[in-house]
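> Let's see this in three dimensions:
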Amino acid sequence: MPVELNHTIVHARDNRESAAFFADVLGLEISAEWGPFIAVELSNGVTLDFATIPAESITPQHYAFLVSEEEFDAAYARIRERGVEHYADPHRQQPGAINHNDGGRGVYFMDPAGHAMELITVPYGGWPA
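The predicted structure is shown next:
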């Protein structure tokens, strides 16, 4: 069997708030609640399992998601409708904008726990020839 990522735990101040925020922005649904975890499943079967931990214990992480053009349009519309601060760059120097890196589109925004979220329509380096 090839090695595949099955799930990862995402630390949150409030697991339900963070899972709901993420699911809402990407047009997904909360897929499971198990013990201290609230999961959101991605289209490739990987789940993000949100877990509440003390805020001072959260180390901000970066999560990047490859999405279709249509998914990007829908997610970006929700980001703007909800007034979520967003940026064209990871250093947050270009607020309220998207980028066109590698011939696609991308946007950065923060989740409620302070994790940097990124949506891209083309993988870094572009599509293989």
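> drop to CA atoms for contacts and neighbour counts, all remaining ones
Noted.
> OK, contacts around Phe16?
Heads up, residue 16 is Arg, not Phe. Ile38, Phe50 (CA atoms under 8 Å, 6 or more residues apart in numbering).
> what's the burial count for His115?
A total of 19 residues lie near His115 under the criterion other CA atoms under 10 Å.
> Repeat that for Val10.
25.
> So the spatially most central residue of the chain, which state does it fall into?
Residue closest to the mean C-alpha point of the chain, counted by CA atoms, centre = their mean, is Met117 at 4.3 Å. Secondary structure, DSSP: H, G, I helix; E, B strand; the rest coil: Met117 is strand.
> ok, it - contacts?
His62, Tyr63, Ala64, Phe65, Tyr108, Phe109, Met110, Asp111.
> how about these in CSV, adding neighbour count, distance to Asp14 and secondary structure?
Shown next, in CSV, are these (neighbours: other CA atoms under 10 Å; distance: CA to CA, whole Å; DSSP: H, G, I helix; E, B strand; the rest coil):
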residue, neighbour count, distance to Asp14, secondary structure
His62, 12, 18, strand
Tyr63, 13, 18, strand
Ala64, 14, 21, strand
Phe65, 15, 22, strand
Tyr108, 26, 21, strand
Phe109, 22, 18, strand
Met110, 17, 15, strand
Asp111, 18, 11, coil
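> To check against the first, give me the structure of this:
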Amino acid sequence: MSISFNHTIVAAHDKQASAAFLAELFGLPEPQPFGRFMVVGLDHEASLDYADVPADEPIRPQHYAFLVSDSDFDAIYGKIAERGLPHWADPGAQRPGEINHRDDGRGVYFRDPEGHAMEILTRPYGSGS
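The predicted structure follows:
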């Protein structure tokens, strides 16, 4: 059996702004509309499908982790730092303004405009020496 991740729905009060934020930060193509969604395409035919929720409905923040190359990490982290976006080396936000070096790689956590916890990492957890 072969199982691949295909997509997930990301709740937003402004799906266009949230999808555009991530696509631009990651250097991805512009989000594309599909039905009621704004779709951010990722590798392996996976996508984040942003959907609007009513303004009076709270967003329940989720966690999204992205495995990136070293050069992509440099580019993305450069934008995070340049824009002064709050970021942390840990999921509990106890090490602000830092990156981590777990598993002989690098990782950082930040929030998207809706408060979702985003993470970029260069090595999968448990892969280090």
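> Would you map the helices across the second structure?
15-26, 70-82 (DSSP state H).
> Can you say which of these is packed in most?
helix 15-26 (a mean of 18; mean count of other CA atoms under 10 Å).
> quick one: that helix to the first structure mean distance?
Its matched residues in the first structure lie on average 0.7 Å from helix 15-26 of the second structure after superposition (mean CA distance after the TM-score superposition for the first structure).
> report the angle between the axes of that helix and helix 70-82?
In terms of direction (axes from the mean of the first three to the mean of the last three CA atoms, to 10 degrees), helix 15-26 of the second structure departs from helix 70-82 by 120 degrees.
> residue range for helix 15-26 of the second structure in the first structure?
Helix 15-26 of the second structure corresponds to residues 15-26 in the first structure, going by TM-score structural alignment.
> Please identify which of the helices of the second structure is closest to Pro33 of the second structure.
Among those, helix 15-26 comes nearest to Pro33 of the second structure, with 9.0 Å by CA to CA.
> What is the burial count for the nearest residue to Ala113 of the first structure once chain neighbours are set aside?
By the measure of CA to CA, 6 or more residues apart in numbering, the closest residue to Ala113 of the first structure outside its immediate chain neighbours is Ala12, 5.1 Å from it. Neighbour count of Ala12 of the first structure, defined by other CA under 10 Å: 26.
> pretty sure His63 of the second structure is touching His116, no?
Yes - counting by CA atoms under 8 Å, His63 of the second structure does reach His116; the two are 6.0 Å apart.
> what about the strands in the second structure?
Under the criterion DSSP state E, the second structure contains strands at 7-12, 32-34, 37-41, 47-52, 63-67, 87-88, 107-111, 117-121.
> just checking, what packs against the shortest one?
It refers to strand 87-88 of the second structure. With contacts taken as 3 or more CA pairs under 8 Å, 6 or more residues apart in numbering; DSSP states H and E, strand 87-88 of the second structure sits against strand 107-111.
> Let me know the angle separating the strand it packs on from strand 63-67.
Using the same axes, to 10 degrees: strand 107-111 of the second structure against strand 63-67 is 140 degrees.
> what sits up against strand 107-111 of the second structure?
Outside strand 107-111 of the second structure, the residues that reach it (CA under 8 Å, 6+ apart) are 85-91, 98-101, 117-122.
> which residues sit against stretch 37-56 of the first structure?
Here stretch 37-56 of the first structure has contacts from 5-16, 18-19, 23, 28-33, 36, 113, using CA under 8 Å, 6+ apart.
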